[in-house]
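**Q** Based on what follows, work out the 3D shape:
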Amino acid sequence: MALTLEQLNAADTATAVQLLDGLYEHSPWIAEQALAQRPFKSLAHLKYAMVQVLEKAGVQAQLALIRAHPELAGKAMVAKTLTAESTNEQNKAGLTSCTPEELAHIQQLNADYNARFGFPFILAVRGPRGTGLPKQEIIATFARRLHNHPDFERAEAIRNIHRIAEIRLNDKFGYEPTLGNDVWDWQEKLAQHSEPGYAEKGQLTVTYLTDAHRACAQRISHWMRDCGFDDIEIDAVGNVVGRYHPAHKDGKYLLTGSHYDTVRNGGKYDGRLGIFVPMACVRELHRQGKRLPFGIEVVGFAEEEGQRYKATFLGSGALIGDFKPEWLEQKDADGITMREAMQHAGLCIDDIPKLQRDAAQYLGFIEVHIEQGPVLNEFDIPLGVVTSINGGVRYVCEMIGTASHAGTTPMNRRRDAALGVAELALYMEERALQDGDSVATIGMLQVPNGSINVVPGRCAFSMDLRAPTDAQRDAMVADVLAKLNEIAQRRGLQYKTELAMKAAAAPSDPALQTLWENAVHALGVPLLRMPSGAGHDAMKLHEVMPQAMLFTRGLNSGISHNPLESTTSDDMQLAVDAFSHVLEQLAAH
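**A** As a prediction, the model looks like this:
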């Protein structure tokens, strides 16, 4: 008989502790202390209460919990002395049926890991979908994490322990994140389409209007039809557009979606999560035979990453009338112009101006996106409400000094261009930290024709500076440029700067942001407001209509633009639930 929240909230403490037995290995105190936060409004609320207990318990208690866990495919498994929960998990991941070679490899990794960290390797082997990770992925993760910093690895072990507890809790309550699983499965299936040269290596690459890209568009459009959208089309730039009509024909539309193109050798969830979450919501409305006072328009934007052509945000830009005709003559690495690629794909170039939306017909734009950063992961919070998409500037620069002999030029006689840039890089770090949520990066740093025994006479470098408001960004830029000038003067150097890009910040619309916050609160999830350091399609739509975004936690330190990009079906379910809650709020008002 599955446990219910009503039972747990009503039970006396001793009974409640017994009901939650086995969530954390040999550590019932975690659940017991979390029960002080009753009544729980949701499973997510209970899960986070236990996260807080362990966070407050301190490092020694955390280490004791980690050490209470058995090694993967270790002595306890061989001796059959694992807890019932651990046996079930290791069995689902196939660890109880290792070949002698696999077993020897894992046991060597166990020994190396214990020698380095002093505690066993912890991995939620049932994985982000709850069905079990492949053995090879477990072994690869084991080997990769051996190289982490000990403090980071302790935190990563704790995050995996919370994921193990989450799955065990789901089992106790008979809870299945059904819609989250569907969203997960759509993304896995879509990731089967990848470009030659990458597909053979198991890597995901989908750039604008390649065969893989067009296959993705077809598949998304077919799924939209299955979900019950009324109108589905692939438009003149390759966007996949699905419309679910309002209850009355004069109703406005809520615009939502994200991009389905990827960077080269990228992740499965960047962009695509924001297409499939609203699709799942529309499918549920269709199944219930329900119409809202407004329609829902979901767009799978064809291009956001600027990989094949230098035309970033082409898909969302076309919807606001910002498609630049000169883009059509750009050539890709094979010499194919965008015009030729569009013609080959059967797109009607003459219809591109017709894609511009009348903002008066829309309530606004909302977007769900994987965070692409470590913040939610480190806080162990599943959802984040975006306050603003950072405004940014990029500069391409050069510092110019005098190349001279490294052995004969005294340190106080040098005009070292590279040292000037190094000093600037340290200042940029310090300056960005003053704001707390600004970021500054020198991503490219090169001494052209440098030699090991020559003081650098030239240093080419880039600067990328971002902040949640334009005023904050501009103040930081002014300080950095002033510092660059001061360093050059003091060191006897010259410099050149060229502004390569300037994008305005996109603050979230207060009303739409409040809808996301209400939804997060209703789910019993802690509210974390945060800026977005990355650019999104919402930035383009912001130019013509109100917008607000919701972030979903990423695994593996929130890494993105990388094959290790991941999130769980439980967190995807929460994103679907939050989106549905926003729809309900809009319908009520």
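**Q** from here on, contacts and neighbour counts on C-alpha atoms
**A** Noted.
**Q** Next up, the contacts around L424.
**A** Listed by CA atoms under 8 Å, 6 or more residues apart in numbering, the contact set of L424 reads V480, K483, L484, I487.
**Q** Would you do the same for the sequence below? I want to compare the two.
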Amino acid sequence: MALTLEQLNTASVAEAVALLDGLYEHSPWIAEAALAQRPFTSLAQLKHAMVQVLAQAGVQPQLDLIRAHPELAGKAMVAKSLTAESTNEQNKAGLTACTPEEFARIQQLNADYNARFGFPFILAVRGPRGLGLSKAEIIDTFARRSLNLPDYERAEAIRNIHRIAEIRLNDKFGYEPTEGNDVWDWQEKLAQHSEPGYAEKGQLTVTYLTDAHRACAQRISHWMRDCGFDEVEIDAVGNVVGRYQPATPEGKYLLTGSHYDTVRNGGKYDGRLGIFVPMACVRALHRAGKRLPFGIEVVGFAEEEGQRYKATFLGSGALIGDFQPAWLDQKDADGITMREAMQHAGLCIDDIPKLRRDAADYLGFIEVHIEQGPVLNELDIPLGVVTSINGGVRYACEMYGTASHAGTTPMDRRHDAALGVAELGLYMEQRALQDGDSVATIGMLQVPNGSINVIPGRCQFSLDMRAPTDPQRDAMAKDVLAKLEEIARRRGLQYKTELAMQAAAAPSAPEWQARWEQAVAALGVPVFRMPSGAGHDAMKLHEIMPQAMLFTRGLNGGISHNPRESTTSDDMQLAVDAFGHVLQQLASE
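**A** Below is the predicted model of the structure:
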């Protein structure tokens, strides 16, 4: 019989510890310490209480906990001395049925890992959906994590232990993150569409108006209809738009959504999570036969990444009237213009100006997005409330010196273009750190026609600088460009810079940020506020209406724009619950 929070909250300490037995391998003290925070109002609150206990315990108790776990497919499994929970998990992952080759490979990985770190490899083998990772995924993850630094790997082991405990706790309470599972499944199914050259390698690439992109649009539109949206269309730039009507015709709309295009060889959740979370909420309203005082408009934006053409934020830009006719003449790598691609897709170019939204018809814009960074993952916090989307500026630059013989030119007579840029890069690192939440990057750096025995006479490089406010960004950019001037003068170099992009910061509207904060607090998880270093469609809508975003934690160090991008269905469920809570707040207002 499933455990309930009421049972747990009213039991004696000894009884409650017994009820939570087996969550953390041979370590009942974690649950016992967490019980001091009773009463719990949600499973999420209980889970985080245990996370806090272990975080505050220090390094040695953490190492003791890691070492209490068995090796994967190790001696304990062979001897059948695993705990019932570990047996179930390793069995679900197929580790009890390894081929001789797989078993030998895992044994070698176990030996190498233990020699490097002094503790066993820990992986939540039931995975982000709870169904079990494949043996290939387990072995690949094992090999990759064996290369981590010891402190990072200890923390990663602890994160996986918390995920194991989360799944075990769900089992005890008979809890299933139903909507989170559906959101996860939608993203997996949508990821089946990928472009030639990538699909054959199992890689995900969906760029603007390719066959894979159009297939995604069709699939999203069909799912929207299945969810009960009253109107579904693919608009003149390829956005998929679903509208769930308000209780009365004069009601305004809440605008929400995110993008469904991807970078090349990207992840499954970037953007798409923000389409499917509100879809799940609309489906729940439809199934309950419920209308709100306002309507809900969910947009799957056709283009945000700028991969096929240079017109980044094309999908959301069209909604604010920011579609430049000159973009239509841009050509992709195959020489196909945007106009030709749109005509081939059956889009009506003449209707693009009609897509502009009247802000008076909307309450505001909210967006759910995977964090795309390590912060929430490292803190073991499932959700983050975004305070501002960083403003950014980018430059395409060149440094010019004198190419000369690497063996015969004394060090004090050189005009090395690459060293000038290297010095600038080190300064940028120091300057961004002064602000705490600014970031600065030289992402592209090359010596054209460079040779191993020639001092670089020319260096091409990029500058990317971002900060939560425009004045902070501008002050950093001013300092970096001044440093570039000073370095060039001192080293006898010349340079040129070209402004490639400038985007204003988009601070969250205070009242909308507060709604997200209330929703997160109601779930029993910490309210963690953070800026967004990446750009989002919310930046464009910010120009005409109030906006605010919610982040979900990413796995694998929070990596994004990468096939390892991932999050759990439990965290997706929390995002659905938080979104639903915001809808309730708006309805009551």
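**Q** would you list the contacts of L424 of the first structure in CSV and tack on neighbour count and secondary structure?
**A** Below are those laid out as CSV (neighbours: other CA atoms under 10 Å; DSSP: H, G, I helix; E, B strand; the rest coil):
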residue, neighbour count, secondary structure
V480, 21, helix
K483, 16, helix
L484, 22, helix
I487, 18, helix
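**Q** Closest one of these to I167 of the first structure?
**A** Nearest to I167 of the first structure, judged by CA to CA, of those is V480 at 47.7 Å.
**Q** Just tell me what the closest one corresponds to in the second structure.
**A** When the second structure is aligned by TM-score structural alignment, the residue opposite V480 of the first structure is V480.
**Q** right, and that match touches E429 too?
**A** No - counting by CA atoms under 8 Å, V480 of the second structure does not reach E429; the two are 10.1 Å apart.
**Q** any idea how far P410 of the second structure is from P456 of the second structure?
**A** Distance of P410 of the second structure to P456 of the second structure, computed by CA to CA, to the nearest Å: 14 Å.
**Q** cool, Q45 of the second structure as well?
**A** Distance, Q45 of the second structure to P456 of the second structure, using CA to CA: 57 Å.
**Q** Would you mind giving the secondary structure of the residue located most distally from the centre of the second structure?
**A** Relative to the centre of the second structure, the most outlying C-alpha is that of T408, 50.2 Å out, by CA atoms, centre = their mean. When classified by DSSP: H, G, I helix; E, B strand; the rest coil, T408 of the second structure comes out as coil.
**Q** Please report how far it lies from G94 of the second structure.
**A** Distance from T408 of the second structure to G94 of the second structure, by CA to CA: 63 Å.
**Q** before we move on, what about G271 of the second structure?
**A** When distance is defined by CA to CA, G271 of the second structure is 32 Å away from G94 of the second structure.
**Q** For the two, indicate the residue with more neighbours.
**A** More neighbours surround G271 than the other of G271 of the second structure and G94, with 25 against 16 (other CA atoms under 10 Å).
**Q** host element of that one?
**A** Using DSSP states H and E, G271 of the second structure sits in no helix or strand.
**Q** show me what contacts the aligned residue in the first structure for it?
**A** Counting by TM-score structural alignment, G271 of the second structure lines up with G271 in the first structure. By CA under 8 Å, 6+ apart, G271 of the first structure lies in contact with S258, H259, Y260, D261, H369, I370.
**Q** quick one: which of those sit in strands?
**A** Those of these mapping onto strands are S258, H259, H369, I370, per DSSP state E.
**Q** Now the two most distant members of these.
**A** Pairwise over those, using CA to CA, the maximum falls at H259 and I370, 12.0 Å.
**Q** Now do the shared contacts for those two.
**A** Common neighbours of H259 of the first structure and I370, using CA under 8 Å, 6+ apart, are D270, G271.
**Q** if you skip the residues just before and after it, what's nearest to M338 of the second structure?
**A** Of all residues not flanking M338 of the second structure in the chain, L328 sits nearest, at 4.7 Å (CA to CA, 6 or more residues apart in numbering).
**Q** So the one you found, which state does it fall into?
**A** With three-state DSSP as the basis, L328 of the second structure sits in helix.
**Q** I figured it hits Q343, correct?
**A** No - when contacts are counted by CA under 8 Å, L328 of the second structure is not listed as touching Q343 (10.6 Å).
**Q** More neighbours: which of those two?
**A** Between L328 of the second structure and Q343, L328 has the larger neighbour count (other CA under 10 Å), namely 17 against 12.
**Q** which helix of the first structure spans the most residues?
**A** If you go by DSSP state H, the first structure has its longest helix at helix 150-173.
**Q** Now do it: everything it contacts.
**A** Outside helix 150-173 of the first structure, the residues touching it (CA under 8 Å, 6+ apart) are 2-4, 20, 22-24, 47, 51, 62-63, 66, 85, 117, 121-124, 126, 130, 145, 176, 378, 380.
**Q** Can you flag the buried ones in the residues you listed?
**A** When these are checked for burial by 16 or more other CA atoms under 10 Å, the buried set is 3, 20, 22-24, 47, 51, 62-63, 66, 85, 117, 121-124, 126, 130, 378, 380.
**Q** Return the distance of the match of G271 of the second structure relative to D171 of the first structure.
**A** Applying CA to CA, the value for G271 of the first structure to D171 of the first structure is 30 Å.
**Q** how about the nearest residue to R458 of the second structure once chain neighbours are set aside, what does it touch?
**A** Residue nearest to R458 of the second structure in three dimensions, not counting chain neighbours: Y400, with 4.6 Å by CA to CA, 6+ apart. With contact set as CA under 8 Å, 6+ apart, Y400 of the second structure has these partners: A417, G457, R458, C459, L493, Q494, Y495.
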